[in-house]
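Trainee: Have a look at this prediction, sequence included:
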Amino acid sequence: MMPVRLMLIPALLMFAVFLTGCSEGPEKVVEKPAPVHIDSDDECHVCGMAITRFPGPKGEVITEKEQSVHKFCSTKDMFAWMLQPENANRQHTLYVHDMSQTEWESPDDTALIDAREAFYVAGSERSGAMGPTLATFSDEAAAQGFTKEYGGQVLKYSEVSMEHLVSEMPMGDGDMPH
């Protein structure tokens, strides 16, 4: 039979582990805000265009601290705003349309997905509100399938850069689309 002192050691160790786990305080669980419906009278936060009057995937940002909702007529405008230095490192909640689940001409808000988990096709033949746009998909295979039909390059959220936005701008008589 084990002496009482030796039996207390495992019990004291378990109690110490229990106290350590409890000493950190309550864990904060931050729930991600749900996407907000894009209404027919909503205007793009970047260019002021009516969002729903144009084809292609749209974007939506819910700001980290203020929980303000910014809606965009295209994924390209959403990235133009997100890649600005004052926004780039913030943990805003971002949504885009999953174009494998909705029509290109009139995206349905039931198909909004987490933009940070989406796959993007840059440089395709498909146009959005301002011309070339970034097509968005929840599944990499769907994005690859899109490139077989319309061209372009599949990117992850973290790979999209300002160069992808600028390189797709139409080169013409100097008129800017914004």
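Mentor: Alright, I've got the coordinates.
Trainee: Please count neighbours and contacts with C-alpha atoms only from this point.
Mentor: Will do.
Trainee: buried set for the helix ranked longest in the chain?
Mentor: Counting residues, the longest helix found in the chain (DSSP state H) is helix 4-22. Of the residues in helix 4-22, none count as buried by neighbour count, 16 or more other Cα atoms under 10 Å.
Trainee: Over to stretch 91-103?
Mentor: Across stretch 91-103, burial judged by 16+ other Cα under 10 Å covers 92, 93, 94, 95, 96, 97, 98, 99, 100, 102.
Trainee: The last one: what's its closest spatial neighbour, skipping adjacent residues?
Mentor: Take residue 102 and drop its neighbours on the chain: the residue closest to it by Cα to Cα, 6 or more residues apart in numbering is residue 108, 5.9 Å away.
Trainee: Comparison target below:
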Amino acid sequence: MKWLVVILSVLALGACRDDRLARPDPVEMTPEAVGFYCQMTLLEHAGPKAQIHLDGMPAPIFFSQVRDAIAYLQMPEQNYAVTATYVQDMSGATWDAPGGWVEVSEPIYVIDSDMRGGMGAPEFVPFTDPSAAQAFVRDHGGRLKELSDISTAEALGPDGRQIEPPDENTSDIEARLSALSAQKQKGN
């Protein structure tokens, strides 16, 4: 009888642990869904979106652009445990009607294309179908990258491109301000 109690206790604890570690399903966007950074209604913006589920949070945080979600994941300041991240698959979809939700590591991404995300900034466009991604590159430029190959500099840089590493005598904030100033001067 004691062994039965021990076995049932172990099984019960294992079941609790599995529930806690279970990946939440993606949540469909409603008219009330707003972007984490911009706080604007997401359904009003074209292009693929993303959602990140954080441990202990009752609802995901949404992003008006996939690049913003990838940047969030790579930010050194981000300290919440991420339980799931989903992006909208653009395979067989249109810019005004993105596809269904897929796990962030599943697609290949087109970066540096001429398409802009929901907030008008460079976008990382996810495709689960590699041939659809290649067709997108033919039509809109860019290059293909796996999620694991997208650098922090590409995700956090002002225009999505690699930023120059700071001079070893320059602080990180000085390097960022310098990069932003150079970008502004190019625009003038």
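Mentor: In hand now; what should we look at? Just so it is clear, the model here is predicted, and its values are computed rather than measured.
Trainee: TM-score for these two?
Mentor: TM-score of the superposed chains, computed with TM-score structural alignment, normalised by the length of structure 1, equals 0.72; 152 aligned residues with a Cα RMSD of 2.8 Å.
Trainee: coming back round to it: in structure 2, what stretch matches the helix or strand that comes right after the longest helix of structure 1?
Mentor: The helix or strand immediately downstream of helix 4-22 of structure 1 is strand 59-62, counting by DSSP states H and E. Per TM-score structural alignment, the counterpart of strand 59-62 of structure 1 in structure 2 is residues 50-53.
Trainee: Against residue 12 of structure 1, how distant is the residue most central in space within structure 1?
Mentor: Compute the mean C-alpha point of structure 1, and by Cα atoms, centre = their mean the closest residue is residue 115, 1.8 Å away. Residue 115 of structure 1 sits 48 Å away from residue 12 of structure 1, going by Cα to Cα, to the nearest Å.
Trainee: And for residue 35 of structure 1?
Mentor: As judged by Cα to Cα, residue 35 of structure 1 and residue 12 of structure 1 stand 49 Å apart.
Trainee: Also residue 28 of structure 1?
Mentor: Per Cα to Cα, residue 28 of structure 1 is found 29 Å from residue 12 of structure 1.
Trainee: What ranges does structure 2 have for its helices?
Mentor: Along structure 2, the segments classed as helices by DSSP H run 2-21, 66-74, 130-140, 152-156, 172-187.
Trainee: Which part of structure 2 matches stretch 35-49 of structure 1?
Mentor: Equivalent residues of stretch 35-49 of structure 1 are located at 26-40 in structure 2, counting by TM-score structural alignment.
Trainee: Need the contact partners of that stretch.
Mentor: With contacts defined as Cα atoms under 8 Å, 6 or more residues apart in numbering, stretch 26-40 of structure 2 is touched by 41, 42, 43, 51, 60, 61, 62, 63, 64, 86, 101.
Trainee: coming back round to it: number of residues surrounding the residue nearest to residue 102 of structure 1?
Mentor: The tally of other residues near residue 108 of structure 1 (other Cα atoms under 10 Å) stands at 19.
Trainee: And for residue 138 of structure 2?
Mentor: Burial of residue 138 of structure 2 is recorded as 12 neighbouring residues (other Cα under 10 Å).
Trainee: What's it aligned with over in structure 1?
Mentor: With TM-score structural alignment as the criterion, residue 138 of structure 2 pairs with residue 148.
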